[in-house]
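Asker: Show me the folded form of this:
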Amino acid sequence: MDAERPVVVVANGFGDHLLVLPAMRALAAMFKDRLRLVCAPWAADTFFHSLPFGEVLVMEKLRRSVAADGRTVIGHDFDADPLIGKLIAADLVMVLHPWFSPSLQQLLDGLAPARSIGFSPGYDESLATLCGQHWADRAFQVPRLLDPSLQIDDFAFAPEFAEESCRAAQAVWRQIPTTMRVLVVHADTKNEKMWLAARFARTIQRFLAYHPEFVVFVVGTSNTLRELCRFEARVIPCFGFDLATSMALVGRADLFLGIDSCMLHAADLWRVPGVGLFGPSDPAEFGFRFAPHRHVWADGAMTEIAEHQVIDALESLHAANGKTPRTRRPFGARSTPHSS
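Answerer: Alright, predicted model coming up:
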């Protein structure tokens, strides 16, 4: 905590930035305006919009680093030299993502901070990555190492987005009568983490048949679900928006249904009750952490998830949490964090 020129580094998938958001908030509060952020070019404006960084530096020529097989992604490489020149005299470097690469080693060697913290043997202090530990809790080990009194729930509140994204989301919500309730669905991501579109559509169809008070917002990039569902008048495609607007749409939902992705993590921080579908990834590490939820886990291929499992999870969650409409907070308003 006595560092004068601290630096925090993060670069990973979209959803990973939401997983580390509580840790990032804690560090920004701890170091006030002197914390410098190193990140992907798109990350600060989208995920860390309201945090008081002293400076934001982007990783130039950021690209995936692959293993010897030419296919397996093991991290990222970037141009370290410009960062070394701008971060001279950094005395504490904290890295919130799990990967380590030659570029990251070059950055650490060039800066030679008095202290470095991360999740691999390449740092002065290498933090444990316990099997089955949620990644939000793993990342939060970094601020807790500096101040053991910190609690993740104090920093795990809803994301805050730029005003233009909030206005765009508000315009969509104004089209929905206040008597209707909303299930937000997110179905598209990497192929291996997607559920079959036909099963998704049939599940939505059954849910809408049971619940005439609901409409469905489909966020993402694919219109397939609306085309497959006979309740198409109550399935509203929300495509073509920037990422922040889509996540803001999620934040006002009564229920969420989706695969392992950034939208699920957004729903979690918004405390939207949700059902998460998992195959190759472990929901204990990448699923819901804060909101009421159900996980359906195939522990392998997504094709192993049956429709009845998902509709049962949705109905169970709705019965436990979904009968009373959620309070529609103004867009950009901070939610009250709590454990669940």
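Asker: going forward, measure contacts between C-alpha atoms and count neighbours the same way
Answerer: Will do.
Asker: Count the residues that sit near Asn191.
Answerer: 9 (other CA atoms under 10 Å).
Asker: Output the contacting helices and strands for the helix or strand hosting Leu145.
Answerer: Using DSSP states H and E, Leu145 sits in helix 135-146. On a contact count with 3 or more CA pairs under 8 Å, 6 or more residues apart in numbering; DSSP states H and E, helix 135-146 meets helix 14-19, helix 21-31.
Asker: I'd like to know which of those is closest to Ala168.
Answerer: helix 14-19 (20.2 Å; CA to CA).
Asker: For that closest one, which outside residues touch it?
Answerer: 10-11, 43, 47, 97, 135-136, 139, 261-263, 265-266 (CA atoms under 8 Å, 6 or more residues apart in numbering).
Asker: Of these - the most surrounded one?
Answerer: Going by other CA under 10 Å, Met263 tops these with 30 neighbours.
Asker: Let me know the angle separating the host helix or strand of that residue from helix 135-146.
Answerer: Element membership of Met263 [criterion: DSSP H and E] is helix 262-270. Here the directions of helix 262-270 and helix 135-146 differ by 60 degrees (axes from the mean of the first three to the mean of the last three CA atoms, to 10 degrees).
Asker: Which strands and helices lie in contact with helix 262-270?
Answerer: On a contact count with 3+ CA pairs under 8 Å, 6+ apart, helix 262-270 meets helix 14-19, helix 243-251, strand 255-259, strand 274-278.
Asker: Can you redo the ones you listed as TSV, where the extra columns are distance to Gln151 and mean neighbour count?
Answerer: Conversion of those to TSV gives the following (distance: least, CA to CA, whole Å; neighbours: other CA atoms under 10 Å):
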stretch	distance to Gln151	mean neighbour count
helix 14-19	15	22
helix 243-251	23	25
strand 255-259	26	26
strand 274-278	23	27
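Asker: Alongside the first, I'd like the structure of this one:
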Amino acid sequence: MTKNIIVTTRAGLGDVLLITPALRAVKECYSDHKLIVYCLKKSHREVLLNNPYIDSLRLLPPLYLWRYPYHLFSYLFNNSRRQGHFFDTQKLKHYSMRPNAIPVSWLYNKNVKEVVPELFSDLDVRLENKNVQLFFTKREEAKARHRLAPYRNTIIMHVYSRTSVNHMWSIEKWEALVRELPEFTFIQVGMEDEPRVKGAIDWRDNKMGIRDIFCLLKYATSFVGVESCMGHATNAFGLPGVVLFGDTSPVHWGHDNNINIYKNVRCAPCFHHLNGDPCPYTHECMRLITVEDVKAALIRQVNVQQVMAKHVSVHQPADY
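Answerer: Below you'll find the model as predicted:
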């Protein structure tokens, strides 16, 4: 009899990205089980499309879940329990994934990607690959290359976070960064209601879906932005980027492909205490990050990417 492992995605896009290494580990460790993922939002499903480690990807709304009443019951039961608990029978295990709700006492000095497998509390899940997992079609990749082809030294920029106002750096500093690096092409992505950075190419809500934006990262020179889903997505491609941290810590939410700028002031990290509410002090954690800090880090990462690109071209077989 086929056994089902059912996962429900919750919270934001960044949380969905951060569970992808664990989903891969679950499938690799339990290849004889069927891994079913229910998505709370359509955007969650877009992030997980084409993932070869997921056997069935479904939307969560009751309109769809009524087709699977047993799964619906387990989901409702699971919602009444604490994070990481599950409804368990011999045929089905149901896990609710919400990394940003993990109590800070669980984290210590571990990255969230390393903690997520522990939410599969009764499964022996070994995390061999810690990278975020994103998979695109050839058509999606061709579109991304075509969009970026006219530009040189492309820097994908994302300056806004819907998770916490304390993630934000001032627009004036973003604009100063663009002015001081005219040799780079800054392309701002995000939603249309997010603040615009003057001097950057404006691709906010440019009729692109979230998959199109993530795919740009695969072919860009670098990335710069606040801690958000975009910074997490860079990890899928090993893209050398620069991420600014304020109320969260790069120990928990950062990736080793990025330079994570963090001032570690006395009151930080405070994300789990404030839960997105505005800083009651002076937002010192982000104010202390200077334009020069970000500029120097970005130049360094662009140089790293250029060296990587030369290494790939040297070792690429010639076409005959």
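Asker: picking up where we left off before, for Pro330 of structure 1, which of the helices and strands packed on helix 262-270 of structure 1 is the nearest?
Answerer: Closest to Pro330 of structure 1 of these, according to CA to CA: helix 243-251, at 10.2 Å.
Asker: what's in contact with the closest one?
Answerer: 46-47, 158, 161-162, 165-166, 168-170, 173, 184, 219-220, 238, 256, 263, 266-267, 270, 272, 331.
Asker: average offset between it and structure 2?
Answerer: In the superposition against structure 2, helix 243-251 of structure 1 averages 1.1 Å from its aligned positions (mean CA distance after the TM-score superposition for structure 1).
Asker: what's the matching range in structure 2 for that helix?
Answerer: Counting by TM-score structural alignment, helix 243-251 of structure 1 lines up with residues 210-218 of structure 2.
Asker: Centre of the chain to the matching stretch, how far?
Answerer: 11 Å (CA atoms, centre = their mean, to the nearest Å).
Asker: Near Phe214 of structure 1, how many other residues are there?
Answerer: Under the neighbour criterion other CA under 10 Å, Phe214 of structure 1 is assigned a count of 19.
Asker: Sorry, wrong one. I was asking about Pro143 of structure 1.
Answerer: Pro143 of structure 1: 23 surrounding residues under other CA under 10 Å.
Asker: you'd agree Phe161 of structure 1 is up against Ala44?
Answerer: No. Between Phe161 of structure 1 and Ala44 there is no contact under CA atoms under 8 Å: 10.7 Å.
Asker: And those two? Which one has more around it.
Answerer: Neighbour count, other CA under 10 Å: between Phe161 of structure 1 and Ala44, Phe161 has more, with 22 against 19.
Asker: That one matches what in structure 2?
Answerer: Aligned against structure 2 by TM-score structural alignment, Phe161 of structure 1 finds its counterpart in Phe136.
Asker: hmm, back to that, kindly calculate the angle that the helix holding Met263 of structure 1 makes with strand 255-259.
Answerer: Interaxial angle of helix 262-270 of structure 1 relative to strand 255-259 (the same axes, to 10 degrees): 140 degrees.
Asker: In structure 2, which residues correspond to helix 262-270 of structure 1?
Answerer: Aligned by TM-score structural alignment, helix 262-270 of structure 1 falls on residues 229-237 of structure 2.
Asker: Quick one: end-to-end distance for that stretch.
Answerer: In stretch 229-237 of structure 2, first residue to last residue: 14 Å (CA to CA, to the nearest Å).
Asker: quick one: it to chain centroid distance?
Answerer: Using CA atoms, centre = their mean, the mean C-alpha position of stretch 229-237 of structure 2 is found 5 Å from that of the whole chain.
Asker: ok, and what's touching it?
Answerer: Here stretch 229-237 of structure 2 makes contact (CA under 8 Å, 6+ apart) with 13-15, 17-18, 131-134, 158, 214, 217-218, 223-225, 240-241, 243, 254-257.
Asker: same thing with stretch 37-51 of structure 1?
Answerer: Under CA under 8 Å, 6+ apart, the answer for stretch 37-51 of structure 1 is 7-11, 17-18, 21, 25, 28, 53-60, 62, 159-162, 243-244.
Asker: if you go through structure 1 in chain order, where are the strands?
Answerer: 6-10, 36-39, 55-58, 60-66, 73-79, 92-95, 115-118, 125-126, 181-186, 214-219, 235-238, 255-259, 274-278, 293-297 (DSSP state E).
Asker: can I get the ones you listed in JSON lines with distance to Pro148 of structure 1?
Answerer: Shown next, in JSON lines, are the strands of structure 1 (distance: least, CA to CA, whole Å):
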{"stretch": "strand 6-10", "distance to Pro148 of structure 1": "18"}
{"stretch": "strand 36-39", "distance to Pro148 of structure 1": "22"}
{"stretch": "strand 55-58", "distance to Pro148 of structure 1": "26"}
{"stretch": "strand 60-66", "distance to Pro148 of structure 1": "33"}
{"stretch": "strand 73-79", "distance to Pro148 of structure 1": "29"}
{"stretch": "strand 92-95", "distance to Pro148 of structure 1": "16"}
{"stretch": "strand 115-118", "distance to Pro148 of structure 1": "15"}
{"stretch": "strand 125-126", "distance to Pro148 of structure 1": "15"}
{"stretch": "strand 181-186", "distance to Pro148 of structure 1": "36"}
{"stretch": "strand 214-219", "distance to Pro148 of structure 1": "38"}
{"stretch": "strand 235-238", "distance to Pro148 of structure 1": "42"}
{"stretch": "strand 255-259", "distance to Pro148 of structure 1": "33"}
{"stretch": "strand 274-278", "distance to Pro148 of structure 1": "31"}
{"stretch": "strand 293-297", "distance to Pro148 of structure 1": "28"}
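Asker: just to revisit the earlier point, I'd like to know which of the contacts of helix 14-19 of structure 1 is nearest to Ser120 of structure 1.
Answerer: Checking the contacts of helix 14-19 of structure 1 against Ser120 of structure 1 with CA to CA, the nearest one is His97 at 9.8 Å.
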